[in-house]
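1. any chance you could fold what I've pasted below:
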Amino acid sequence: MTNIAIIGLGIMGLPMAKNLVKAGYDVTGYNRSQEPIDALVAAGGHGASSVADAVKDADVVITMVPDSPDVAGVVRGEGGVFANAKAGALWIDNSSIRPDVAKELAEEAVAAGLGAVDAPVSGGEQGAIDAVLSIMVGGSPEDFATAEPVLNAIGKTIVHVGPAGAGQTVKAANQLIVAVNIQALAEAVVFLEAYGVDTDAALKVLGGGLAGSKVLDQKGRKMLDRDFAPGFRLALHNKDLGIVTAAARQAGISIPLGSAVAQLVTALVARGDGGLDHSGLFKLTSELSGRD
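-> As a prediction, this is how the structure comes out:
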């Protein structure tokens, strides 16, 4: 398989598309705005004027859009993926959406004669640029085997975690862990600064012990510098935590820490900070302590 269509060339989708080009695939991209399409063309890919135009000759179709309604919007209907992709093509959804929606759409894809896997990613913008994303994949073993070579071009850790919808369930767990870790790091930095500690030295030694994590490595400096340029926007993490809390309620389980952090993220988004990186949790944590 050499022809790949990718729908959604945002912060994550564009670098993923570029890495697919680097891996030798013939990549055609579609995006609602033209600038990312032009960037893909400049990198050696092709541009399309619509979803239908992008997918008509594709062996693999990748969607990378923000939320469940967005995915449904690009795959369903007369101009969507299911109606225009050729029989036997594989649909890979790298978006992060509700597990039940992922399962439902996978069933519709199969009915349309397509293979389907839900393959949400973790690693943020830098992970997408460096092609080292962690990818959790739901779907049949056969479809996973077909998708794996493509996913290897954009990620480093690719794991089949179960049937359709399982990838999104694992991604929801990932977002829960990340959010709680970011909040804990924010509280630790506020605590260190309140005591006048050398925060650079403190984070260095903390990173070498049990408190060390990728969150500390990637987000600690952003908090110290008050640099909240988005790698993963608070608005998107707010969406993901909504998925987590709803799914937890449906399963009848308690996630007290996750629920508390979800409310803090919602508060930041509600006041207009949704465009900041999710390390922006530090802002609210600092303000609650009267530090900023």
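2. CA atoms for contacts and neighbours, from now on please.
-> Noted.
3. quick one, helices of the stretch 151-292 of the chain?
-> 166-194, 199-207, 214-225, 234-251, 256-268, 281-288 (DSSP state H, counting those that start in this stretch).
4. counting contacts, what elements does the second one pack onto?
-> If I follow you right, that is helix 199-207. With contacts defined as 3 or more Cα pairs under 8 Å, 6 or more residues apart in numbering; DSSP states H and E, helix 199-207 has these neighbours: helix 166-194, helix 214-225.
5. what does it contact?
-> Applying Cα atoms under 8 Å, 6 or more residues apart in numbering, the contact partners of helix 199-207 are Val189, Leu192, Glu193, Gly212, Ser213, Leu216, Asp217, Gly220, Leu224.
6. show me what contacts the second one?
-> This means Leu192. Asp198, Thr199, Ala202.
7. ok, and the most crowded of these?
-> Using other Cα atoms under 10 Å as the neighbour criterion, Thr199 leads the contacts of Leu192 with 18 neighbours.
8. so how far is Lys22 from it?
-> 39 Å (Cα to Cα, to the nearest Å).
9. and for Ile11?
-> 18 Å.
10. who has more neighbours, those two?
-> Ile11 (19 against 15).
11. surely the more buried one is in contact with Gly123?
-> No: counting by Cα atoms under 8 Å, Gly123 is not a contact partner of Ile11; they are 11.9 Å apart.
12. common neighbours of those two, please.
-> In contact with both Ile11 and Gly123: no residue, using Cα under 8 Å, 6+ apart.
13. quick one, strands of the stretch 51-200 of the chain?
-> Assigned strands in the stretch 51-200 of the chain, in chain order: 60-63, 90-93, 115-118, 121-122, 133-138, 155-162 (criterion: DSSP state E, counting those that start in this stretch).
14. need the max-distance pair from the contacts of helix 199-207.
-> Farthest-apart pair in those is Glu193 and Ser213; separation 20.0 Å (Cα to Cα).
15. give the contact list for Pro163.
-> Taking Cα under 8 Å, 6+ apart, one finds Gly138, Gly139, Ser140 in contact with Pro163.
16. gap between it and Val178?
-> From Pro163 to Val178 the distance is 24 Å (Cα to Cα).
17. pull the contacting residues for the residue nearest in space to the middle of the chain.
-> Closest to where the C-alpha atoms of the chain average out (Cα atoms, centre = their mean) is Val121, at 4.9 Å. Val121 is in contact with Asn94, Ser95, Ser96, Leu133, Ser134, Ile135, Met136, Lys171, counting by Cα under 8 Å, 6+ apart.
18. would you do the same for the sequence below? I want to compare the two.
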Amino acid sequence: MKIGFIGSGIMGRPMAENLLRAGHQLTVYGRRFDRIEPMLVMGALGKGTPAEVAAETDVTFTVVSDTTDVEQIILGDRGLVHGARPGHIVVDMSTVSPAATRRIAAALAERGVHMLDAPVSGGETGAREGALSIMVGGETPIYEKVRPLFEILGKNIVHVGGHGAGQVVKCCNQIVVGLTFEGVAEAILLARRNGVDPVKMREALMGGFAGSRILEVHGQRMLDSNYKPGFKVKLHHKDMAIVMDNAQETATPLPGAALIAQQMNALMGAGDSELDSSALMRALERLTGDGK
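-> Reported below is the predicted structural model:
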């Protein structure tokens, strides 16, 4: 299949580069030339609009920041829908609203264009190493067509249901990640305030049921106060807003998720939007007067 790719940020660029390294020809679009230039150097072809990308390809991946961007790139005046032929496949790997995803899929279907929603987990490292977890919503035959490309981008690929299901599962992922961040940060804070070495505390917890990838990687970040992103606070803040919107739409009580949403609000208000989301530690430190 001829592949289009739109998205050249922390996640999108390494994903596109992995497809190029695997020998695929990519046609790309970006609002800023400097963001897509590394892909052009690797052999990608550049186009001036998303519609032009779709006109030259069989499947187009999108990896952008928010729901508004996805809607504009796919359905906007110069969007993919205006260049896509019947049978084209749009694969949105952004993290966006499940409800909006279903609306976009329905609008594309009216033009004979297919869609998969395939948000990811694994961060910049997972994107760079082709080791992402990919949660896919959409029709099974379309998923099977795209699966060989997913296998270049990720290691854990699960078809979770129909349109929007991938985004729902990503919401679930962000709840678990956020609450685990909170648990690790609270454990470090409690150890410190009891005069216990939090480094030793983390070492002890890593050997039991409390052990996790987040305790390992982000626990160390919190101990070092190293909040270089990574996955930025502003993106986690956006994701938790999607979670809470969906909770309201479905009348689902999510008290833990609401707490994380408020912690992200606090970080945004304190000017920490560009930090790694493990900076949630800072929100707790400020509550005790220990932080900046």
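19. could I get the TM-score for this pair?
-> Comparison of the two superposed chains (TM-score structural alignment, normalised by the length of structure 1) gives a TM-score of 0.95, and 291 aligned residues with a Cα RMSD of 1.4 Å.
20. the corresponding residue of structure 2 for Val161 of structure 1 - how many residues pack around it?
-> Matched across to structure 2, Val161 of structure 1 falls on Val160, judged by TM-score structural alignment. A count of neighbours around Val160 of structure 2, defined by other Cα under 10 Å, yields 19.
21. how about Gln248 of structure 2?
-> If we define neighbours as other Cα under 10 Å, then Gln248 of structure 2 has 12 of them.
22. what does Leu210 of structure 1 give?
-> Using other Cα under 10 Å, Leu210 of structure 1 has 7 other residues around it.
23. again with the one 10 residues further on
-> Residues within reach of Gly220 of structure 1, counting by other Cα under 10 Å, total 24.
24. can you check Leu80 of structure 2 too?
-> Neighbours around Leu80 of structure 2, by other Cα under 10 Å: 26.
25. swap in Asp100 of structure 1?
-> Applying the criterion other Cα under 10 Å, we find 16 residues in the vicinity of Asp100 of structure 1.
26. so it is in contact with Ala164, correct?
-> No: counting by Cα under 8 Å, Asp100 of structure 1 does not reach Ala164; the two are 9.0 Å apart.
27. distance of the counterpart of Arg76 of structure 1 in structure 2 relative to Val96 of structure 2?
-> Using TM-score structural alignment as the criterion, Arg76 of structure 1 maps onto Leu75 of structure 2. Between Leu75 of structure 2 and Val96 of structure 2 the distance is 15 Å, computed by Cα to Cα.
28. those two: which has the busier surroundings?
-> A count of neighbours by other Cα under 10 Å puts Val96 above the other of Leu75 of structure 2 and Val96, at 30 against 18.
29. what sits closest to Gln72 of structure 2 if chain neighbours are left out?
-> Spatial nearest neighbour of Gln72 of structure 2, chain neighbours left out: Gly79 (6.4 Å); criterion: Cα to Cα, 6 or more residues apart in numbering.
30. now Gly212 of structure 1
-> Leu206 (5.8 Å).
31. could you measure from the residue nearest to Thr180 of structure 2 when sequence neighbours are not counted over to Met264 of structure 2?
-> Nearest non-adjacent residue to Thr180 of structure 2, counting by Cα to Cα, 6+ apart: Ile214, 7.0 Å away. In this view, Ile214 of structure 2 and Met264 of structure 2 are 17 Å apart by Cα to Cα.
32. what about those two, which has more around it?
-> When Ile214 of structure 2 and Met264 are compared for neighbours, Met264 comes out ahead with 28 against 17, by other Cα under 10 Å.
33. from Gln72 of structure 2, how far off is that one?
-> For Met264 of structure 2, the distance to Gln72 of structure 2 - Cα to Cα - is 26 Å.
34. next: Arg286 of structure 2.
-> Distance of Arg286 of structure 2 to Gln72 of structure 2, given as Cα to Cα: 38 Å.
35. likewise for Val120 of structure 2?
-> 21 Å.
36. which residues sit against stretch 149-158 of structure 1?
-> Counting by Cα under 8 Å, 6+ apart, 16, 19-20, 23, 127-128, 131-137, 148 sit against stretch 149-158 of structure 1.
37. quote the end-to-end distance of it.
-> In stretch 149-158 of structure 1, first residue to last residue: 10 Å (Cα to Cα).
38. quick check: buried residues in that stretch?
-> By 16 or more other Cα atoms under 10 Å, the buried positions in stretch 149-158 of structure 1 come out as Val150, Leu151, Asn152, Ala153, Ile154, Gly155, Ile158.
39. same check on stretch 177-191 of structure 2?
-> Residues of stretch 177-191 of structure 2 classed as buried by neighbour count (16+ other Cα under 10 Å): 177-178, 180-189, 191.
40. now render these as JSON lines, adding distance to Leu254 of structure 2.
-> Formatted as JSON lines, the buried residues of stretch 177-191 of structure 2 follow (distance: Cα to Cα, whole Å):
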{"residue": "Val177", "distance to Leu254 of structure 2": "14"}
{"residue": "Gly178", "distance to Leu254 of structure 2": "12"}
{"residue": "Thr180", "distance to Leu254 of structure 2": "15"}
{"residue": "Phe181", "distance to Leu254 of structure 2": "16"}
{"residue": "Glu182", "distance to Leu254 of structure 2": "15"}
{"residue": "Gly183", "distance to Leu254 of structure 2": "16"}
{"residue": "Val184", "distance to Leu254 of structure 2": "20"}
{"residue": "Ala185", "distance to Leu254 of structure 2": "20"}
{"residue": "Glu186", "distance to Leu254 of structure 2": "19"}
{"residue": "Ala187", "distance to Leu254 of structure 2": "22"}
{"residue": "Ile188", "distance to Leu254 of structure 2": "24"}
{"residue": "Leu189", "distance to Leu254 of structure 2": "24"}
{"residue": "Ala191", "distance to Leu254 of structure 2": "28"}
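41. of all those residues, which two lie farthest apart?
-> Going by Cα to Cα, the pair spanning the buried residues of stretch 177-191 of structure 2 furthest: Val177 and Ala191, at 21.3 Å.
42. and stretch 189-207 of structure 2, how far from the chain's centre?
-> Here stretch 189-207 of structure 2 is found 30 Å from its chain centre; the criterion is Cα atoms, centre = their mean, to the nearest Å.
43. could you do stretch 274-291 of structure 2 as well?
-> With Cα atoms, centre = their mean, you get 22 Å for stretch 274-291 of structure 2.
44. could you do stretch 102-118 of structure 2 as well?
-> The chain centroid and the centroid of stretch 102-118 of structure 2 are separated by 20 Å under Cα atoms, centre = their mean.
45. so that stretch matches what in structure 1?
-> When structure 1 is aligned by TM-score structural alignment, the counterpart of stretch 102-118 of structure 2 is residues 103-119.
46. right, I'll call it a day here.
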